[in-house]
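**Student:** this is a predicted model, with the sequence first.
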Amino acid sequence: MTPETPATPGIPGDTVIVAEHLRRVFPRRGRPDVVAVDDLSFTVRRGEVLGLLGPNGAGKSTTIKMLTGILVPTAGRLEVAGVDPTRHRTALARRMGVLFGQRTTLWWDLPLGDSLDLLGRVHRVPPDRLRRTRELLVDVLDLGPLLGTPVRQLSLGQRVRGDLAAALLHGPDLLYLDEPTIGLDITSKRRLRELLTTLIAESGVTLLLTTHDLSDVEALCRRVLVIDHGTAIFDGDLAALHVAGGSARTLVVDLVAPVPSLEAPGATTVRTEDDGRRHWLRLPQDASTAPVIAAIAAAHEIADLSVREPEIEDVVARLYSGGGPAVSD
């Protein structure tokens, strides 16, 4: 929200996105309507990084398209930077950067470098700033060897890097990234996360991120909004997500001499292997392993042990299913 934009009554002045009871229905002739988003409410503040999570078909991309003004909500209220994104789509486009991992904003038959230059002119970026920003993005995203290649000849990972450069070229203060690391190798993912982290820290960019790569979420997001069937089922920080998803740590203990069962205060045995030599114990995510290990060591000779932290993928999956604590294998 720009300083000259009046704040919505009851909404903090630094709030960039306000969504209240959003609903989006896709009618189908002769068949039941598809409810993609149903009674979804959330707010996002300036400089916040929000991870929007959900399984395929949960309504993530539909939500992003409503936020960008591409789709009109069937019901509810939506405000982005103080205005209705559908009615002020052109004005908001100058402040937004958008990346849809499966679609491109680049010109299919133009070389990548020409596409970036053309986009800079479309967004009316001053030439000196365009040159500096372009050089930075080309370096960070390793686009130099690709600038002369037509977009249609780029691989998926190469095109995604090009689309990310296009989304950042005009210096937006609001970023929508839908599956930004799809098709990227490990090195490219790392460099992308470092770029986004720096951008957020130095420029105060507000970022809405949808991804199936939950390592992106752990690296970038302090807050996550989990939706399923178009409805929010969780909104909070990662620590709260672990609690809501029944997150648990796993202690794997190898004993010198086998025992049929292993008991320790505050832990529950969930598996016994190797004829009683290896035992898997579960304890809450926020519990210390020290007293558990001390109790076991006082009663048995330990050959080896390891602590396995819960995978966020398991936590989110169990949140979808409504199951209990997950154990890391």
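**Tutor:** Cool, got the structure. Residues are numbered from 1 along each chain as shown.
**Student:** switch to C-alpha atoms for all contacts and neighbour counts from now on
**Tutor:** Fine.
**Student:** what residues does stretch 228-247 touch?
**Tutor:** 35-41, 54-55, 57-60, 218, 222-227, 284-285, 310, 312, 315-316, 318-320, 322-327 (C-alpha atoms under 8 Å, 6 or more residues apart in numbering).
**Student:** how far does the helix of greatest length in the chain sit from the chain's center?
**Tutor:** As assigned by DSSP state H, the longest helix anywhere in the chain is helix 186-203. On the basis of C-alpha atoms, centre = their mean, to the nearest Å, helix 186-203 sits 13 Å off its chain's mean C-alpha point.
**Student:** put this next to the first one:
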Amino acid sequence: MTEAIVVADALRRVFGAKTAVDGLTFSVPRGAAVGYIGANGAGKSTTIKMLTGILKPTSGSALTCGLEPLRHRRQLARRIGVVFGQRSQLWWDLPLRDSFRALGAIHRLGRDALRDRTAELVDRLDLGEFVDTPVRQLSLGQRIRGEVAAALLHGPQLLILDEPTIGLDVLSKERLRVFLTEQRALHGTSLLLATHDMGDVRRLTERILVVDHGRLAFDGTLTQLVEQVGAERVVVLDLTDPAPPLDGIPGTRLVGVEAGGLRQRLSFGSGETTVAAILAVVARRGPAVHDLTIEEPDIEAVVRRLYAS
């Protein structure tokens, strides 16, 4: 069995009359990338604070990197990296490079190790143009890249990201996603990602945990979630010649006809039919398929359907 880097067992946290986290039980295998998603107030940030030793659970237990987070908070800090999208671990009036030096000293990195790791992160995150600029003068996208570099400076076993791309433009988000994918491949870093950005979930994680009012509503892959809520995929058929509407194909629903019948869109549920079966029926009707694409369900809509069920 793969060793777990995070274990939550009946984790619960109460604030006065409000139960923020209510009996969460899950584990994250070492080396995995898991998305932790839910609406505002669902309990995501509270869970992360308990897993990192910032908050004490009201009941239940947690192990992160094999340590009890609150009891072994100092030791745990050397094994994890954490980025909170709206909080900073950088020194506001210092250049990024000076923040990295200070953090290197805190984590007791040797001079050579700090130099080599800083150079790697500056290169891979394109920090070179502003690494000597005070943090207060950086754009949001530049600062977030600096935050991620700071969290990874000491080579943590686990990287925890809480809304890391909030407020970033499309280019900055994509640059950060590519970097995180590379880091996992190069260093085997485990990833726990709490986010509202479904693009992050789709691109960066292999498994998702959906939390609703502090309780675990789903644990599995995105494909399994789509199947559970009955969301539909869309096959887009580009035909060589215009054809009448391709309605009445078993297991499908015609949702669009474009360019006078040259392009047709059929939605279908994964358990109702397959693309191969659809193409077989289309071929019997006569029109030749020049090209096809599959549009996956919108993940935000899938999650909304899960909450509604």
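**Tutor:** Looks like it arrived, so ask away. Just so we're clear, the structure is a prediction, and the values are computed from it rather than from any experiment.
**Student:** what's the mean deviation for the longest helix of structure 1 versus structure 2?
**Tutor:** Once fitted to structure 2, helix 186-203 of structure 1 is off its aligned match by 2.8 Å on average (mean C-alpha distance after the TM-score superposition for structure 1).
**Student:** contacts for that helix, please.
**Tutor:** Gly47, Val140, Leu141, Asp173, Thr181, Val205, Thr206, Asp216, Ala219, Leu220.
**Student:** let's see 10 Å
**Tutor:** For helix 186-203 of structure 1, the surrounding residues in contact (C-alpha atoms under 10 Å, 6 or more residues apart in numbering) are 47-49, 136-137, 140-142, 157-158, 161, 164, 168, 171-173, 180-184, 204-207, 215-217, 219-221.
**Student:** what do you get for stretch 200-208 of structure 2?
**Tutor:** For stretch 200-208 of structure 2, using C-alpha under 10 Å, 6+ apart, the contacting residues are 28, 32-37, 163-165, 173-174, 176-178, 180-181, 184, 191-195, 198, 218-225, 299.
**Student:** that one corresponds to what range in structure 1?
**Tutor:** Here stretch 200-208 of structure 2 aligns to structure 1 at residues 216-224, judged by TM-score structural alignment.
**Student:** run the chain-centre distance for the matching stretch.
**Tutor:** 6 Å.
**Student:** go on, stretch 274-289 of structure 2?
**Tutor:** Relative to its chain's centre, stretch 274-289 of structure 2 lies at 36 Å (C-alpha atoms, centre = their mean).
**Student:** which of the residues in that stretch are buried?
**Tutor:** Going by neighbour count (16 or more other C-alpha atoms under 10 Å), the buried part of stretch 274-289 of structure 2 is Ile278, Leu279, Val282, Pro287, Ala288, Val289.
**Student:** repeat that for stretch 183-199 of structure 1.
**Tutor:** Buried, per 16+ other C-alpha under 10 Å, within stretch 183-199 of structure 1: Gly183, Leu184, Ser188, Lys189, Leu192, Arg193, Leu195, Thr197, Leu199.
**Student:** and the residue in structure 2 that Ser247 of structure 1 lines up against, how many neighbours?
**Tutor:** For Ser247 of structure 1, the aligned residue in structure 2 is Ala231 (criterion: TM-score structural alignment). For Ala231 of structure 2, the neighbour count with other C-alpha atoms under 10 Å is 22.
**Student:** show me where structure 2 has helices.
**Tutor:** Ranges of helices in structure 2, per DSSP H, are 44-51, 73-77, 96-106, 111-124, 140-152, 170-187, 198-204, 222-229, 275-285, 299-308.
**Student:** in structure 2, which residues correspond to stretch 86-98 of structure 1?
**Tutor:** Using TM-score structural alignment, stretch 86-98 of structure 1 pairs with 70-82 in structure 2.
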